[in-house]
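Enquirer: Show me the folded form of this:
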Amino acid sequence: MRGKLLQLLMQTSDTFVSGQEISERLGISRTAVWKHIEELRKNGYELEAVPRKGYRLVHTPNHVTKAEIEAVLSTNRLGKNIVYKGEVTSTQALAHDLARSGAEEGTIVVADEQREGKGRLGREWHSPPGTGLWCSLILRPDVPPQNAPQLTLLTAVAVTEAIKEATSIDASIKWPNDILIDQKKTAGILTEMQSEPDRVQAVIIGMGINVNQQMEHFPDELLSVATSLSISSNQQTYSRAQVIAVILQRLEHWYDEYLKNGFTKVKQQWEKLSVTIGKEITATTVQKTIRGVAKGITEDGVLMLRKPDGDIEHIYSADIH
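Expert: Next up is the predicted model:
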């Protein structure tokens, strides 16, 4: 209900809306309206109240709670069940627990801070409070387990497109799951699966997006390789709730396309947005280091690397430089 009230106040922020109108449009009592307004004020919202005119939203804090996201969300399925926590060990761990307990597809776990955020290959993901988006989405696609890695690439496409739509910033994809702005990492994706031998039970897609961090928010070892949407746009501040709402909208678009028509169009868009394809790169795997030109990805999302002798090497997991 609070999300619907916020949505109404945001839509009418250039004028006043009476308590009676809010009551009628939301189907709640005038007393309930007043209680919700007071709760919004306690959470940092500034609302002007004028007798016989009503309420007007003056200032919106940059929160990512359930109500804030619901107020700007336009999807049909993804994000309709939002689990918000101020602080968690990791959103990925909580999403796994929820998935095992039967959480519906589209459930998303969002936190303001992660104490032990994790990235690909077990690396730590720096997740300070009040600055970025730390979230994990539960999907339940009817696909064989070997196709689940395609959803990592699908998510990379959606996040890259969402950054452009929400901020007008051009981002690109570094295989397989890094989102770059000016060659620095601003987002990462971690996809994990719960499955049986022949079917996927759930895919947990973890996303970490640096939104409003400034340079002082990054530890020294990340200063040369990390950035944020704000740093990339002369310290402009972005609504984190709006960014996540656009990400979910683009994810739903590509997920529906994937379920209906397969991976082909996703693959084409990934290659279009990729900064890796066509470049000479070095791929470091657990066993060896390979140099060559990235030619594209397979239908399974595997990177194809043409070595100097002309042979094609398939790269399943590696650090790319």
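Enquirer: C-alpha from now on. contacts and neighbour counts both.
Expert: Will do.
Enquirer: For the closest residue to L94 other than its chain neighbours, the count of nearby residues, please.
Expert: Distances taken as CA to CA, 6 or more residues apart in numbering place V109 nearest to L94, at 7.4 Å, with adjacent residues excluded. Counted with other CA atoms under 10 Å, the neighbours of V109 add up to 27.
Enquirer: Just to check, V109 is in contact with Y84?
Expert: Yes - assessed by CA atoms under 8 Å, V109 is found in contact with Y84 at 5.9 Å.
Enquirer: Mutual contacts of those two, please.
Expert: Common neighbours of V109 and Y84, counting by CA atoms under 8 Å, 6 or more residues apart in numbering, are absent.
Enquirer: What's the separation between the residue nearest to L94 and V266?
Expert: 25 Å (CA to CA, to the nearest Å).
Enquirer: now swap in P145 and tell me
Expert: Taking CA to CA, one finds P145 at 18 Å from V266.
Enquirer: Which one's more surrounded, the two?
Expert: Neighbour totals were compared for P145 and V266, and V266 leads with 24 against 19 (other CA under 10 Å).
Enquirer: Proceed likewise with the subsequent sequence, for comparison:
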Amino acid sequence: MTDTPFSPPSPGAAADSRSDDWRIDRERARAGAAGAIAADALEIVDETASTNSDLMARMKALPRERAAWGVHAVRAAYRQTAGRGRQGRSWRTTPGHALTFSLACVLPRPLAGLAGLSLATGVAVVESLARLAPAEAKRFALKWPNDVLLDGGKLAGILIETAWSTDTASAVVIGVGINVRRDEALEAELDAAAAKVPAQTRATQPAALSQALPNANLTDTLAVVVKALTDMIERFGTQGFAAFVDRWNARHAYANCEVVLLDKGVELARGIATGVDGSGQLLLSTSTGVQTIATGDVSLRLATDAP
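Expert: The predicted structure is shown next:
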């Protein structure tokens, strides 16, 4: 972490950047979250290696027998020098353009009871972002297992890590990265890098919330997502993913489409994606019957986008 302040994004960095609101207004964020977290639970820092790593270390040091259920901390950073996503991919952001934060919580569920948590998190994120732009709600969708899409582009990513688990509880850190404003310079850099790798291994192209909500800003985005995540954690703690499966399927981007599962570019399975089951497994209708695919180090692509 550093206390050295960043300069606001330059006016030409993105068409929708505004120099007056590139930082997070802490009090407005808490008010917008309807008091979902305690005043001292929200931390905003200029820079850190990884907000997930910060909170994982904190939760691992927590006395397990006395750990209270619910949210313990929310930590946001304008820049992460070692931010990461699923499958160990790096997560790159520019201050003022993307919202990156982690939420640490204790759930009254053992490790086996956490199945589907990343998908439930996706439901909370996509529904909260869609509420910010209700007229554009149909443009928001979910890609299995845990990507949030806008017009087919990747709007947000989720990384779930477990600090510890007992027979009755688990300490979890939920990392969320949301592209709030377009960063044309970074997009051009990613496009150039993608052109150098095989098409089947390329990541989904990025999208930004400002494409659906021109005045999108980090403060209001943080507020609505934290409130949604807090509500999700409370419900998941008592009901598990079963309470979210219908909501996930309602936002399924590839519902009834032919898809391909890839591992480092190698095809593992192909079929019609019909949805997910009560534990968050992908249901894939194939020529030999319905396969259930557990979340893991695989990539999902529309068949039209795969070799």
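Enquirer: Work out the TM-score between the chains.
Expert: Remark: TM-score between the superposed chains equals 0.77 [TM-score structural alignment, normalised by the length of the second structure]; 263 aligned residues with a CA RMSD of 2.6 Å.
Enquirer: the strands in the stretch 151-300 of the second structure, which residues?
Expert: 153-165, 170-179, 257-263, 266-276, 282-286, 289-293, 299-302 (DSSP state E, counting those that start in this stretch).
Enquirer: Does anything pack onto the shortest one? Which helices or strands?
Expert: Judged by 3 or more CA pairs under 8 Å, 6 or more residues apart in numbering; DSSP states H and E, the packing partners of strand 299-302 of the second structure are strand 257-263.
Enquirer: now swap in the fourth one and tell me
Expert: In this structure, strand 266-276 of the second structure packs against helix 245-250, strand 257-263, strand 282-286, with contacts taken as 3+ CA pairs under 8 Å, 6+ apart.
Enquirer: how much does the second one stray from the first structure?
Expert: Superposing on the first structure and averaging over aligned pairs (mean CA distance after the TM-score superposition for the first structure), strand 257-263 of the second structure comes out at 1.3 Å.
Enquirer: Who are the packing partners of that strand?
Expert: For strand 257-263 of the second structure, the packing partners by 3+ CA pairs under 8 Å, 6+ apart come out as strand 266-276, strand 299-302.
Enquirer: swap in the shortest one?
Expert: Applying 3+ CA pairs under 8 Å, 6+ apart, one finds that strand 282-286 of the second structure makes contact with strand 266-276, strand 289-293.
Enquirer: Report the aligned residue range of the first structure for it.
Expert: Against the first structure, the aligned range for strand 282-286 of the second structure is residues 303-307 (TM-score structural alignment).
Enquirer: Can you tell me which residue sits nearest the middle of the first structure?
Expert: M207 (4.8 Å; CA atoms, centre = their mean).
Enquirer: so how far is R131 of the second structure from the aligned partner of that residue in the second structure?
Expert: M207 of the first structure maps onto V176 in the second structure when the alignment is built from TM-score structural alignment. With distances taken as CA to CA, V176 of the second structure is found 18 Å from R131 of the second structure.
Enquirer: With L159 of the second structure instead?
Expert: 22 Å.
Enquirer: higher neighbour count, the two?
Expert: Neighbours around L159 of the second structure and R131, counted as other CA under 10 Å, are more numerous at L159. The numbers are 20 against 12.
Enquirer: what about the closest residue to that one other than its chain neighbours, how many neighbours?
Expert: Counting by CA to CA, 6+ apart, G175 is the residue found nearest to L159 of the second structure once chain neighbours are left out, at 4.8 Å. For G175 of the second structure, the count of nearby residues is 28 (other CA under 10 Å).
Enquirer: Give me the neighbour count for A318 of the first structure.
Expert: For A318 of the first structure, the neighbour count with other CA under 10 Å is 19.
Enquirer: The nearest residue to it once chain neighbours are set aside: what's it in contact with?
Expert: Of all residues not flanking A318 of the first structure in the chain, T285 sits nearest, at 4.5 Å (CA to CA, 6+ apart). Listed by CA under 8 Å, 6+ apart, the contact set of T285 of the first structure reads 317-319.
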